[in-house]
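Visitor: predicted model, plus sequence, below.
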Amino acid sequence: MTEIKLYNTLTRSKETFVPIDENNVRMYVCGPTVYDYAHIGNARPVIVFDVLYRLLRHVYGTEHVVYVRNITDVDDKINARAVKEHPKISLNAAIREVTERTTRQYRSDMLALGNLDPTIEPRATDNIAEMIEMIEVLVKKDHAYEAGGEVLFDVTSMPDYGKLSNRNLDDMQAGARVEVEAHKKNPGDFVLWKLSNEKQPGWKSPWGRGRPGWHIECSAMSERYIGKHFDIHGGGIDLVFPHHENELAQSRCAHGNRHMANVWMHNGFLQIEGEKMSKSLGNFYTIADLLETEKFGGRKWPGDVLRLAMLMTNHREPIDFTQKRLEEAEKSLNRWKSVMLKLGLSFGEENREEYEALGPCSKLLTHLANDLNMSGVLAELHRHAGGDKEHNAQRLFGSLNLLGVVMFDGMQAFEKAQSEGPVHENADEIETKIAARLEHLNNKNWADADTIRNELTAMGIKLNDGKNDAGERITTWELV
């Protein structure tokens, strides 16, 4: 069996992954708060943990891996958005419209990026009873208390609070603005339950009609669906504190466990063209923006290109999401797809079962199992793309399929398009550039002609110059 090694944020070391039960490998990843369409930064953890999910299924068997990714559909941001967008209907109806619409879009976006559905996708609103029950346990065990219309977790009741985020509680207390929330015993105490007024959604509880705090939601859902102690908990690096730290505290104190999850994994931040993504900077892009509009780089970007661009950096490192990165990803994808066809693979229906059973390159699998080492993975993909045997094409497809980057249906469409002539997402733009270059050549503007050739090369386009029967310059093109 392939040995998997994962970097554990809790221990700050890379460790050999040993599941609690090989026949029931369990992973929980924090999902979206569905008040708005997901932005491209939200896609990174989904892609990272989808790749890990695929790896775990490959090693332990599909039927032995459970992946839970929640939907947070109760949150004050959702309430505010619902009131703003639908002021003339009831709050409950407005909330339902916002959450249903954004959840549908989220699922559509994740599918377009090549992600598998999680095994279980629970909604927070379907698990309120479990949250209330956990809060009752915390109060009974003196880990929580009522104050100021809230139920709060007492961070001093947990001796090693702050271990996950490597923060010292005394330092956190000393640096806090105690006067802002004077009803708390400690400035770091966080909300488990808060009362709702008549204009806010709420549920009956021992402490009055109210709604849960954010952190308790994931603790209750992870317990319900994969138990009090499970294998892997994942999310973006921004969730380490306070969300994951507080989840860990609640769950351990409620259950009396030493661990909540054995491995805590986090992916790095994403920025756009060297800057933090921000609406005020005009560089805020939803996944739908990139897939369906021409807002970034003046064109639409296919889902497989976006996915590969995300995977070109190891998951714990920050990503600078640039147009150049997307162009590089597209060039590599077109080359790999073309190589598979040139080396003899044919994606007719009669080959589907055989091809989808193809395994990855063994060296690539070793790299992937080494904390999702994508630099090694990419090196192996390029190595097979440089081969000249059908075996190389088979390993290339098997590896890309495992990564969720290239699937059979996508290759089937690519093969059909290739049989009809070269195809590119920006075919009209390419033809325009070629026409402009021909004009420069005819006018002997060599420098301008070379500039256009270089632009097309960067897009993964190879030009073939020649002359027609009348002796006129012509240029054809193909995908590299």
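Guide: Looks like it arrived, so ask away. Owing to the predicted nature of the structure, the values given are computational and were not obtained by experimental measurement.

Visitor: going forward, measure contacts and count neighbours with C-alpha atoms only.
Guide: Will do.

Visitor: does T2 touch V59 like I think?
Guide: Yes. Taking Cα atoms under 8 Å as the definition, T2 is a contact partner of V59 at 6.4 Å.

Visitor: more neighbours, the two?
Guide: With other Cα atoms under 10 Å as the criterion, T2 and V59 differ in neighbour count, and V59 comes out ahead with 18 against 13.

Visitor: just the strands in the stretch 51-200 of the chain please.
Guide: 65-69, 144-147, 150-153, 190-195 (DSSP state E, counting those that start in this stretch).

Visitor: export those strands to TSV and tack on mean neighbour count and distance to E330?
Guide: TSV is the format used below for these (neighbours: other Cα atoms under 10 Å; distance: least, Cα to Cα, whole Å):
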stretch	mean neighbour count	distance to E330
strand 65-69	22	29
strand 144-147	19	52
strand 150-153	26	48
strand 190-195	22	45
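
Visitor: between the ones you listed, which one is closest to L113.
Guide: The closest approach between L113 and any of these, judged by Cα to Cα, belongs to strand 65-69 at 16.2 Å.

Visitor: here's the one I want to compare it with:
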Amino acid sequence: MLSWSAPQVPGLAIVAPPVRLHDTATGERIVVEPDEGQPARLYVCGITPYDATHLGHAATYVGYDLLNRAWRNAGHEVTYVQNVTDVDDPLLERAAKVKIDWVELAERETELFRQDMHALRVLPPADYIGAVESIPLVVEMIQDLEAVGAVYRVGEDVYYDVTADPAFGKESGYDRDTMLELFGERGGDPDTPGKRDPLDPVVWRGEREGEPSWPSPFGPGRPGWHIECAAIARRYLGAAFDVQAGGSDLIFPHHEMGAGHAQALTPGTPFAKVYSHSGMVGYDGEKMSKSRGNLVFVSALRNSDIDPMAIRLALLRHHVRSDWEWTDDQLFDAVDSLAQWRKAVALGAGAPAEPVVTEVLAALADDLDAPRALAAVDAWVAATLGTDGLADTSDPDAAVSIIAVVDSALGVAL
């Protein structure tokens, strides 16, 4: 599947510090360095393309774009992989509801997502893989799981046995009651008769009338959601990689199950060194979601002549792991901030830039602390423009350095 084109990113004169991330599984901040001779490896779960990109999506992808950039500024190559769940129940249900072919709907919304990510200057994944094109990988992985006794059949469906991974539950840290509640709320089927455990997820859904299906050794059908990402990550990043990332609503069951699928094949080897999760974005007092209809779409903002850099700046005002509420005032404040930043760098000379560059890189290496990084730039702008007193233009080349670090580390083009 085609990704989107990459923005030009300036190089920096200094090397950024090693990156530390909060790990959901341990609750600790961990230095995440790639294995010797390997690039840094990142998997961020992608969209199910049945509607346009909303700001909750954008906050996640902009947030982990900071990780991609922080690693690169620390001197590492990065292999970034993302999936597109271009066949799944929500997509099929939406296509039937609006009377459009599901393939056409998936292609249309995926292309809109590409446009949104390009506009927001998110670095594209090296491998952008759809669920449909990953079916051979899924089939192969199910066969491997079958060989170790980790899957079983219930009628036409194939299920994964969660007890096959002794580490099951360690990624989320949830108790069983919480798991059962979330499993039922987030696409699972705990009440299906014949399962060994109510938490066992489907890895191959047998053919249903009116649904797309593909041939397999298990009969015609289509992949389960969790094994899609596990199979893609294993193929393109290896059996163990650096960071698995996504929204906090993916902690369970999606990331827990994906880790279990992989770890059942490599006992004792964690699927990812670190699990990092972005917070939820709310609007009108509720989590922003398609089911509630309280969405603010990136494309709608772009089409109303909002500079995408202002959208990105508004998102960066919040830590990637924070839950927060979107308001129009935040966007208007970002528009004003962006104008002030551009006014300051247009002067050429400004307050000393070196401390700002150092602080921005240090902040992003410290668990992707974008608000701290933005505060450093805000302070430089205030000093340069004399907002808090006499203007400081003591550094004749300040603007060059500020433009470079704001672009390279924060992804904001001035």
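Guide: Yes, it's here. None of the values given here were measured: they were computed from a predicted structure.

Visitor: quick one: TM-score?
Guide: In this superposition the chains share a TM-score of 0.86, using TM-score structural alignment, normalised by the length of the second structure; 382 aligned residues with a Cα RMSD of 2.5 Å.

Visitor: that older thread, quick one: which of the strands of the stretch 51-200 of the first structure is nearest V83 of the first structure?
Guide: In terms of Cα to Cα, the element of those nearest to V83 of the first structure is strand 190-195, at 18.7 Å.

Visitor: what does stretch 111-126 of the first structure rub up against?
Guide: Residues lying outside stretch 111-126 of the first structure but in contact with it, judged by Cα atoms under 8 Å, 6 or more residues apart in numbering, are 46-47, 50, 66-74, 217, 221, 225, 303-304, 306-307, 404-405.

Visitor: show me what counts as buried in that stretch.
Guide: In terms of neighbour count (16 or more other Cα atoms under 10 Å), stretch 111-126 of the first structure has its buried residues at A112, L113, G114, N115, P118, P122, R123, A124, T125.

Visitor: what range in the second structure matches it?
Guide: Aligning stretch 111-126 of the first structure against the second structure (TM-score structural alignment) gives residues 118-133.

Visitor: R81 of the first structure against Y35, yeah?
Guide: Yes. Here R81 of the first structure reaches Y35: they are 6.5 Å apart, a contact under Cα under 8 Å.

Visitor: can the strands of the stretch 51-200 of the first structure go into JSON lines with extra columns for distance to G274 of the first structure?
Guide: Compiled in JSON lines, the strands of the stretch 51-200 of the first structure are given as follows (distance: least, Cα to Cα, whole Å):
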{"stretch": "strand 65-69", "distance to G274 of the first structure": "30"}
{"stretch": "strand 144-147", "distance to G274 of the first structure": "43"}
{"stretch": "strand 150-153", "distance to G274 of the first structure": "39"}
{"stretch": "strand 190-195", "distance to G274 of the first structure": "34"}
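
Visitor: out of the ones you listed, which is closest to T451 of the first structure?
Guide: T451 of the first structure lies closest to strand 65-69 among those, at 47.0 Å (Cα to Cα).

Visitor: quick check: the counterpart of A74 of the second structure in the first structure vs L368 of the first structure, distance?
Guide: With TM-score structural alignment defining the correspondence, A74 of the second structure maps onto V59 in the first structure. To L368 of the first structure, V59 of the first structure is 11 Å away according to Cα to Cα, to the nearest Å.

Visitor: equivalent analysis for N186 of the first structure, please.
Guide: N186 of the first structure sits at a distance of 44 Å from L368 of the first structure (criterion: Cα to Cα).

Visitor: looking at those two, which is more packed in?
Guide: Under the neighbour definition other Cα under 10 Å, N186 of the first structure and L368 were set side by side, and L368 has more, 22 against 17.

Visitor: coming back round to it: between the strands of the stretch 51-200 of the first structure, which one is nearest to Y355 of the first structure?
Guide: For the strands of the stretch 51-200 of the first structure, the distance to Y355 of the first structure is smallest for strand 65-69, at 22.9 Å, taking Cα to Cα.

Visitor: how far apart are that closest one and its match in the second structure?
Guide: Comparison of strand 65-69 of the first structure with the second structure after fitting gives an average deviation of 0.8 Å (mean Cα distance after the TM-score superposition for the first structure).
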